[in-house]
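[1] Okay, here's the prediction I keep looking at, along with the sequence it came from:
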Amino acid sequence: MPGDGTRDSNGAHIPANKPVAAPEAVDLETKVEPSQDRARNTFETILTVTGDLLGEVGFERLSTNMICKRAGISPPALYRYFPNKYAILRELGRRLMDAQDEAVFEWIREGGVQQSTFEDLLESCLLIQSRVNDITRTFPGGAWILRVMRVIPVLREVRVESRQTVADSIRSAAQKAFPGIPEARLTTVTKLTTEMMYAATEMAIEEPDLEEEITREACIMVASYYTRLTGIE
């Protein structure tokens, strides 16, 4: 079923709602920002290796020792930058969200929901949904990063902040295009539709065989709603 989980490197199914143990409070801050080329290379290697390992072994089996072994570095080298695996995942999550968000901002600049017909709006929605799906699919460990940000409380704020920023940006652009719609209603609409589109991305990444159907149905629903809201035909 769509959205019912993901799979590890052996094809074993992992339920999306399976509880994931995580501490209530954990240090998530990067210890040192690398300034030299060698340090930056180490920093980026840690992130890339972590993303790759997530796709292979999943979150619960992932450990800093495993990351160090794959990256060919010592534990002190890793701990110079990150205090634990949660901090690494937070940085990966932030980067994935930033990449997704920038695609949406570019889409808004290209017109976004400001279209003159339902068909144009549907095509516009399909365009941005496909872009975000592609970004997520090609990001190292993208499916697992989305999952851990959804189920681990200490990482959830990265996801929440990203969604809110996107919804606010779409609302701001829509307000200029459709000044007759009350701001309070437009705020609710953009938040709901933003959550729906990102949920569709998560479903599509977890169930790639259904990606085309999931993407199109989600875009039809969003385009239909904005068509009715704005009065375009």
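    Good, I have the coordinates. Residues are numbered from 1 along each chain as shown.

[2] Every contact and neighbour count from this point should use C-alpha atoms.
    Will do.

[3] ok, and for stretch 108-117, which residues are buried?
    108, 112-115 (16 or more other CA atoms under 10 Å).

[4] quick check, distance from the helix or strand harbouring residue 42 to the centre of its chain.
    Assigning secondary structure by DSSP states H and E places residue 42 in helix 37-61. Distance, stretch centre to chain centre, for helix 37-61: 17 Å (CA atoms, centre = their mean, to the nearest Å).

[5] just checking, next helix/strand downstream of that helix?
    helix 64-71.

[6] Could you tell me which residues within that following helix count as buried?
    64, 67-68, 71.

[7] could those go into JSON lines alongside distance to residue 185?
    As requested, the buried residues of helix 64-71 are exported to JSON lines (distance: CA to CA, whole Å):
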{"residue": "64", "distance to residue 185": "46"}
{"residue": "67", "distance to residue 185": "47"}
{"residue": "68", "distance to residue 185": "50"}
{"residue": "71", "distance to residue 185": "49"}
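
[8] Put this next to the first one:
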Amino acid sequence: MDAFPAASCRVAALFRLGKGMAGKTETVADTATGENKVLKKARASSAGSKAARPRATPKRDAARNQDLEDTKVVPRSRRAIETYEKLIAAAGELLGEVGFERLTTNAICERAQLTPPALYRYFDDKYQIIEELATRLQKRQFDAFAVWLFKNGATLDTSENPILLADWFRTASEIIETQPGGVWTIRAMRALPHLAHVRLEWQRRFTDQMFRFYRPAITDLSDETLWARLRIRAEFGFVVDELALEEDRVARSTLFKEAALILTGMSRLTTS
């Protein structure tokens, strides 16, 4: 009789234990199911966000490319600057000798007596080197024009203008010819899509320079009209540069004189 209650107690205990384990199993299963639901929801949300993510655009690509360009090393130490300048000098010499189509980075390195890794530390390709040459050439002309403008700009709409303007055309041409590779740099700015932005940027800088000089004195034109007339003059100046280099059937003295007469006759800065 005593054995039966003991056995019953053992059975009851085992029953309770089994029930408890079942409850724990259900809890684990429920937890796993909940986690699976959370994971599925997260994956769905991620997929939705990817689907909604805007596609790459030229503007974003340009920004990304700009970020990559910004990682290029800027020479700071004396040795680095010397290396950089050797590459620029070698590129300018070779550009004047062989033109931009036959110019190669290997040839530049050989002329500069440097290894290709030294070049690629600062430039991605030959076009970036030509861009640096173009920037330096335009900077020389820009600074020289500032001096000319300060000295002669006040007489730009007088009878002296053609003579003074012809003198500037002559100065601009001399700067190009004395710059290593200058002639081919001008040709590259006109012919290479890689350098179109350089040409446009400097044309606008010349225009802005003239605009700041003349705006206080010329009050009968709107900002838009004055800037437009000056922009035409800037463009015309680049055309004269190219004609002086390419056209051998017109004497330069004649070219500069006639260009100045045409420009001053067609585009006066004032309304009078």
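    Alright, I've got the coordinates. Bear in mind the structure is a predicted one, so any value in this text is a computation, not a measurement.

[9] Got a TM-score for the pair?
    A TM-score of 0.80 describes the superposed chains when it is computed by TM-score structural alignment, normalised by the length of structure 1; 207 aligned residues with a CA RMSD of 2.4 Å.

[10] for the buried residues of helix 64-71 of structure 1, which one is nearest residue 207 of structure 1?
    Taking CA to CA as the measure, residue 207 of structure 1 lies nearest residue 67 of the buried residues of helix 64-71 of structure 1, at 27.2 Å.

[11] Per the alignment, the closest one pairs with which residue of structure 2?
    Aligned by TM-score structural alignment, residue 67 of structure 1 pairs with residue 108 of structure 2.

[12] now residue 201 of structure 1
    Aligning on TM-score structural alignment places residue 201 of structure 1 opposite residue 241 in structure 2.

[13] so who does that match touch?
    By CA atoms under 8 Å, 6 or more residues apart in numbering, residue 241 of structure 2 lies in contact with 169, 172-173.

[14] Okay, it and residue 162 of structure 2: tell me how far apart.
    As judged by CA to CA, to the nearest Å, residue 241 of structure 2 and residue 162 of structure 2 stand 16 Å apart.

[15] Make sure residue 169 of structure 1 is actually in contact with residue 105.
    Yes. Counting by CA atoms under 8 Å, residue 105 is a contact partner of residue 169 of structure 1 at 7.5 Å.

[16] Spatially central residue in structure 2, please.
    Nearest to the mean C-alpha position of structure 2, by CA atoms, centre = their mean, lies residue 66 at 7.0 Å.

[17] So what's the gap between the strand or helix carrying that residue and the chain middle?
    Using DSSP H and E, residue 66 of structure 2 falls within helix 58-69. For helix 58-69 of structure 2, the separation from the chain centroid amounts to 9 Å (computed by CA atoms, centre = their mean).

[18] next one: stretch 69-89 of structure 2
    Distance, centroid of stretch 69-89 of structure 2 to centroid of chain: 18 Å (CA atoms, centre = their mean).

[19] Please apply the same query to stretch 46-64 of structure 2.
    Chain-centre distance of stretch 46-64 of structure 2: 22 Å, with CA atoms, centre = their mean.

[20] okay, how far is it across it, tip to tip?
    24 Å.

[21] Likewise for stretch 77-94 of structure 1?
    End-to-end distance of stretch 77-94 of structure 1: 22 Å, with CA to CA as the criterion.

[22] Can you point out the buried residues in it?
    78-79, 81-94.

[23] can you tell me which of the residues you listed are in strands?
    Judged by DSSP state E, the subset of the buried residues of stretch 77-94 of structure 1 located in strands is empty.

[24] Okay, and which of these map to helices?
    Of the positions in the buried residues of stretch 77-94 of structure 1, 78-79, 85-94 sit in helices, assigned by DSSP state H.

[25] okay, the longest helix along structure 2 sits on what stretch of structure 1?
    Counting residues, the longest helix found in structure 2 (DSSP H) is helix 3-52. Across structure 1, nothing matches helix 3-52 of structure 2 (TM-score structural alignment).

[26] thinking again about what came up before, contacts only, for the match of residue 67 of structure 1.
    87, 90-91, 94.

[27] change it to 10 Å
    86-95, 114-116, 119, 126, 129 (CA atoms under 10 Å, 6 or more residues apart in numbering).

[28] Also residue 138 of structure 2?
    Contacts of residue 138 of structure 2 (CA under 10 Å, 6+ apart): 132, 144, 172, 175-176, 182, 185-186, 198-199, 201-203, 205-206.
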